[in-house]
Every structure is written in C-alpha cells, then in structure tokens.
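*Asks:* Would you be able to build a 3D model of this:
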Amino acid sequence: MRRFILAAAIILCPAAAQAWGGTAHAVIDRAAIAAIPADGPVFLRRHADYIAASAALPDTWRGDAEGFSKIEEDPNHGWFREQFAFLKPIPRSRYEFILALYKRYEVIKDSDPATAVRTNVRWTGTLPYAAMEAYDRLIVCMRAVRSAQARGVDGSVPEQHCAFQTIRLGHYIGDGSQPLHDSVNSDGWRGPNPNGYTRDRSIHGRFESGFVDAIGLTPADIMPRIGPLAHRDGDMFDAVLRFLDQSGDRVETVYRLEKRDGFRNPADADVRALIYERTAAGAAMLRDMLCRAWSESASLPAKVTPSPLDFTNPRFNPETGSATP
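*Replies:* Okay, here's the model as predicted:
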C-alpha cells in the first residue's frame, strides 16, 4: 500500500521533476540564509525552517489542473537561451520580451515552422523577470521591517511577507543555478547530436533529484564554497542574466557526465563537484540578492517622474502601456 501511495503521488505531481528536487532547493535556501552577514537581513534566520520547508512551493503552482496558474507560472522556471539568441539586448520588461518573441514568431512561422512553434513565452521562459519581481517585492517588505524596527513595534507580519518572497526568489534563483533550466536541452538533447548525448527526458530528474538525494546533500557541503558577498552595486537584472549564462555554459558538462554512467554512481567525484558548485552558486546569488535588497530598503522609494505609466515618460512603450524599469 505504501508503494502504491508513493507511485500515485509521483503520477499526480509531475512538476516535482521539473526543478531542483526538494532537497537541493531547501539546501540552497538554508545555506544562503546562514551566509547572510551581520549587517544583512538576519531576521530571515527566524524563518529559515519555514522557507526551507516551502522551497519547492512554486512548483506546486504549475499543475495541469490549475490552468490559469500553470500558464502564468510555468515559464518562470526556465530560461532557454538558444530560443532567443536573436534578441539583443534582452528587454528589461517581461511584456516587451513576450512581444519580441511573438514578433519573431510572425516572421518565421512560414519559413521555419519547427522553430516558430517554440518561439513563445512557454518555450523560452521568463525566469529572470520572475526573480526580479520577487526581488523588488523583497525591497518593499524589508522597508516595512525596518520601519517596525525603528518604531520598536512588532515586525512579525512584514517579516513573514519577506520570508514568502524569499521562497519565491530562492526557487527561481535555485532553478537558474541548475544548468538544465537554462537550455532547450532541459529534458534530453534536442536537434543535431554529434556527441551522442542522451535524448532520455529522465536526465533532468536523475541529475538534480536522484543524484542529489543519493549523496545526501546538506548545507554543510556547500557553505565553504559560497564565497564572500558580491553584487553590492551594479545593475541587478544584468547580474541575474550573467548568473543564468554561467549556469547555461555548463549544460554540456551535465550531458558528458551522464554519458559516462547515467548518474548511477553516488561516489562519482566529478558529478558531486558539479552539484556542489552549482548549488553553492545558487546559494551565493540568493544571499547576495537578499543582502542587496536589504541595503536598498534603507532608502525611501525613488521618485520616478513622470510615472512609468505616464505617456510622457521618455521610456514609455505604447505596446506595453508602461516604461521599462
């Protein structure tokens, strides 16, 4: 009976195989929070158990039965950069990005229908936008935490708001640190395959869940690999794009290692090293973004004049009805 229940759970929850498994997501979040320096948002440590236990929550918003949620959420977990190599620079607006994909689709739908059918928001992904949206919301709720601290009143509610946004941000950054979330080859090699890489869709789960669980990944495994605080300044959206590119550059490494023994050997030092490096990179990026959001929350919101919704704003785009950030 227990086996039957487990099998049924796997069948009914396919999203579980679409991201770092629950173990790695929880490890990334715990390590990031533990690595926050004394002048950072250390209040998040009070919520570490809640954050880690909820680390895979955004995957539950992707079920086929919840169509509206799935359509909105599914693209937030990937960034298939081969699909939009034509697009430079990457727009700073989620909606400008989506419109650019559609315009490309219109251009190639007759001449290259096979590519056109995947030139859309679902088959390219919107991960950096989801991450930046959670990051902005963190700044807002962290201002409320600071206000409560300054007034000497209970700040538990804004802290909880920050913990929830940390769950969201941590999930997207965690996904982005997994190379198979940054390529069209996310679930088996697509297209020309001169190196004979597997086309088996199960590579995704075997790498990020099967192997991770087999080695018993813990925060202690990656804490020494996180490194000093970075991203104290500079454009955060650009930093997220660089982070995703660095992860995407390791896609072939995943496939080469899989070709050796299919991730069947938990003692494989090379696969372990890749898992440690990638989860540490995710934890470092999450820690940096949490600390940067805390730093930005010390300032009052910048006055944007004209408003991003004002037609006279020089960056206003009538196709989206707003100015880019």
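
*Asks:* hey, let's count contacts and neighbours off CA atoms from now on
*Replies:* OK.

*Asks:* So I173 is in contact with G282, correct?
*Replies:* Yes - applying Cα atoms under 8 Å as the test, I173 and G282 come out as touching, 6.0 Å apart.

*Asks:* Just give me the neighbour total for the closest residue to E296 other than its chain neighbours.
*Replies:* Spatial nearest neighbour of E296, excluding adjacent residues (Cα to Cα, 6 or more residues apart in numbering): I139 at 6.6 Å. Each residue near I139 was counted by other Cα atoms under 10 Å, and the total is 24.

*Asks:* Let's compare: structure for the following, please.
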Amino acid sequence: MKRLAALALAGLVVTTPSTVLAWGNTGHRIIGEAAVRALPSDLPAFVRTRQAARDVGELSREPDRSKGSGKLHGHDRDAAHFVDLDEEGKVLGGPPMLPLAATRADYETAMRAHKLDQWQGGYLPYAILDRYQQLTTDFAYWRVLKAAEANRKWSKNRAWFREDRIRREALILKTMGELSHFIADGSQPLHVTVHYNGWGDYSNPNGYSTAKLHGPFESELVQANVKPAAVWAKMTSPRSCACPIEQRVTDYLVATGKLAIPFYELEKAGGLAPGDPRGPAFATDRIAVGASELRDVIAEAWRASENSKVGWRPVAVKDVLAGKVDPYPALYGID
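*Replies:* Below is the predicted model of the structure:
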C-alpha cells in the first residue's frame, strides 16, 4: 500500500512512498477460518459450516488480491489497511485518533488542519466500521427473508424470498471476508504505527532497527511457523463489549498500536531471527487476537441486525419476524 511517513519529532518529514501489504495470505486465511469455526451457536447455521469457514478464509484475502486494479482503485483503497499512530496516539503526529471522528469527512477535516490527509495517515478504523455496518444490514435482510419464506400468509412470494435469501447468503460471506481482512490488519502492530516498516526518520535513542521488517515478519515468518491449531489454542473466550461499536474498534486498534515498541524490542533481542521461537509466538498471539476479535464482531453484527430496518420503504426486522408486516413490497421494490 502507498504510505507517506509523517511527523518526526523535529518536524514534518515526507519520505518516498513504500509498498507494504497486510498479513500475508497465510495469516489472513487462518484468521478468517478460525473466527468462523468459533462462531457462537445462535448465528445462522449457513455461516457456521466448514465450507463457510473455508470461503471466508479465502475471501479475506480479496482486499489485497484486488491491488493493482488501477490508479483510482488503489489510491482510494490502499489507505484502508492501516492507521499510523505515534506514541501519543496521534495520527502521523497530527490529530489524535481518540475520540474517533464521526465520519471519514470529519476525519479528513481534522487531518487537513495539520496539513495531512487520510491517505497519508490511513483510515483503518473506518474500513472496519464500514464492513461491520454492511454485515449488520446483510444479516437484517437475511432474517427478514428467512422469516418471510417460512410464513404461510406470504406463500405467493415464497420462491422469490428463497432466491433472494440465497443471494444474500453469498453476500454475507463476501462481507465477512472483507471484515476479516481489515480486523486482521488491525491485529498486526505494524499496521497501527508510524514505525510501520523499520523505525523510520524518528528520534531513535534505543537503536531500533531501520530495516524493512514488515513483509518478512507478517509473511515469511508466519508462513513458515504459524499453525492454525496453535492459533486456535490461543483464541480468547467470546467477549461482548457492551459498548458502541466505534469504541470497540478504536480500543482494539489502540491496544494493537501499543505493541509496536515491544515488537521492535523483540527484534532487537534477536526474537525474529530464524529458529528463535519468540517471533513465531508473537505472531501466533497476534493472529489469535485477530481471529477472536473477528468472531466477536461478527456476533455483534448478528445481534444488532435484529433491531434494524430494511428495504424501501423500510420495514422493521422485528415486525416481519412477528408476522405483522409482509416485507415483499419493501424488498422487491415499490420504486
């Protein structure tokens, strides 16, 4: 992804853009599959199958596989994979990430006040929130279609309800894959720090490495050493935040960003050297955190979907589930 380094302690320093990716194919695939395998039983059966886990694991790679589609495509999307926080929690030394601006437009306004923009600093929290909200809506449509399909009063449109439910199930797996990708990015400390590929042009009294560590850590090291069973064993118990999703996402990213210095301390101590167990253990822990968070955010989206409205003119999911409103006009479209 194209990234510009930013504020050093002495002032604004712009470096040559460099290209770094997210977790490699192995890491993204493991996170998607492990999360789906661990989904709680109250979610629909179709998202809890072995095939669904494999599909989400593969689809989780799509935001990287689409790179190179064109200048416009890449310029808009590449910055979705990261947010460059400094040690004070500021984006490129400019505005603090917390509290999170309500929209990307508001975020851009805050960045421009510091002569920066979101394509320099990254907009990872918004990429996660966007996919969470889409998944919530996808689940809401699925709930309505499933209920309508089963309701005898609305049997004249049952065939359409069934067909649209099947279409929605495919969309849900796609959205889950995209959500998987960005939550996974958020578990990798080098995606949540200004020191994203070596310490960079910053004050460095501790002598942290300035080598390009990003790719070798998240790709080669992971592919050679991280095993799905080890990730599964490290996953945490399900956790509901009982808080706004914006808070959950930002808390998650801030916690990851705080591991940037421990990562460089690990590298300095030789922990990333071939054969040293500390690097694979660190990567396994972070991938397990990503899988655990993805599982829990998918579950949050499912539960939130019950309180949604769908279609035009909108109908409440709960009214359809209760058999009060035939959703066909709102779903098929009354223009």
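
*Asks:* Next, the TM-score between them, please.
*Replies:* Superposed pair, TM-score by TM-score structural alignment, normalised by the length of structure 1: 0.78. Supporting alignment: 271 aligned residues with a Cα RMSD of 1.9 Å.

*Asks:* picking that back up, element containing the residue nearest to E296 of structure 1, please.
*Replies:* Here I139 of structure 1 sits within helix 127-151, counting by DSSP states H and E.

*Asks:* what about the corresponding residue of structure 1 for R112 of structure 2, which helix or strand?
*Replies:* Matched by TM-score structural alignment, R112 of structure 2 corresponds to Y102 in structure 1. In the assignment (DSSP H and E), Y102 of structure 1 maps to helix 94-108.

*Asks:* what stretch of structure 2 lies opposite the next helix or strand after that helix in the alignment?
*Replies:* Under the assignment DSSP H and E, the closest C-terminal helix or strand after helix 94-108 of structure 1 is helix 113-116. The aligned range for helix 113-116 of structure 1 in structure 2 is empty, by TM-score structural alignment.

*Asks:* which secondary structure elements does helix 113-116 of structure 1 contact?
*Replies:* helix 94-108 (3 or more Cα pairs under 8 Å, 6 or more residues apart in numbering; DSSP states H and E).

*Asks:* Report the buried residues of the helix it packs on.
*Replies:* Residues R94, Y95, E96, F97, I98, L99, A100, L101, R104, Y105 are the ones in helix 94-108 of structure 1 that count as buried (16 or more other Cα atoms under 10 Å).

*Asks:* surely the residue nearest to E296 of structure 1 meets L300?
*Replies:* No - contact criterion Cα under 8 Å: I139 of structure 1 and L300 do not qualify, at 10.2 Å.

*Asks:* what's the spacing between the helix holding I139 of structure 1 and its chain's center?
*Replies:* 17 Å (Cα atoms, centre = their mean, to the nearest Å).

*Asks:* which non-adjacent residue is nearest the corresponding residue of structure 1 for N25 of structure 2?
*Replies:* Using TM-score structural alignment, the partner of N25 of structure 2 in structure 1 is G22. Sequence neighbours aside, A56 is the residue nearest to G22 of structure 1 in space, at 5.7 Å (criterion: Cα to Cα, 6+ apart).

*Asks:* list the contacts for the alignment partner in structure 2 of that neighbour?
*Replies:* Here A56 of structure 1 is matched to R61 in structure 2, going by TM-score structural alignment. Residues in contact with R61 of structure 2 (Cα atoms under 8 Å, 6 or more residues apart in numbering) are N25, H28, R29, G177, E178, H181.

*Asks:* circling back: in structure 2, what residue corresponds to the residue nearest to E296 of structure 1?
*Replies:* Checking TM-score structural alignment: I139 of structure 1 goes with T136.

*Asks:* which residue ranges form the strands in structure 2?
*Replies:* 2-3, 7-8, 11-12, 18-19, 309-310, 315-316 (DSSP state E).

*Asks:* ok so, going back, the match of R112 of structure 2 against W123, yeah?
*Replies:* No - using Cα under 8 Å, Y102 of structure 1 is not in contact with W123, being 11.9 Å away.

*Asks:* Mutual contacts of the two, please.
*Replies:* Common neighbours of Y102 of structure 1 and W123 are not found (criterion: Cα under 8 Å, 6+ apart).

*Asks:* sorry, back to before: any chance of the buried residues of helix 94-108 of structure 1 in JSON lines, plus distance to V184 of structure 1?
*Replies:* JSON lines is the format used below for those (distance: Cα to Cα, whole Å):
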{"residue": "R94", "distance to V184 of structure 1": "20"}
{"residue": "Y95", "distance to V184 of structure 1": "21"}
{"residue": "E96", "distance to V184 of structure 1": "21"}
{"residue": "F97", "distance to V184 of structure 1": "18"}
{"residue": "I98", "distance to V184 of structure 1": "17"}
{"residue": "L99", "distance to V184 of structure 1": "20"}
{"residue": "A100", "distance to V184 of structure 1": "18"}
{"residue": "L101", "distance to V184 of structure 1": "15"}
{"residue": "R104", "distance to V184 of structure 1": "17"}
{"residue": "Y105", "distance to V184 of structure 1": "17"}
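
*Asks:* No further queries at this time; thank you.
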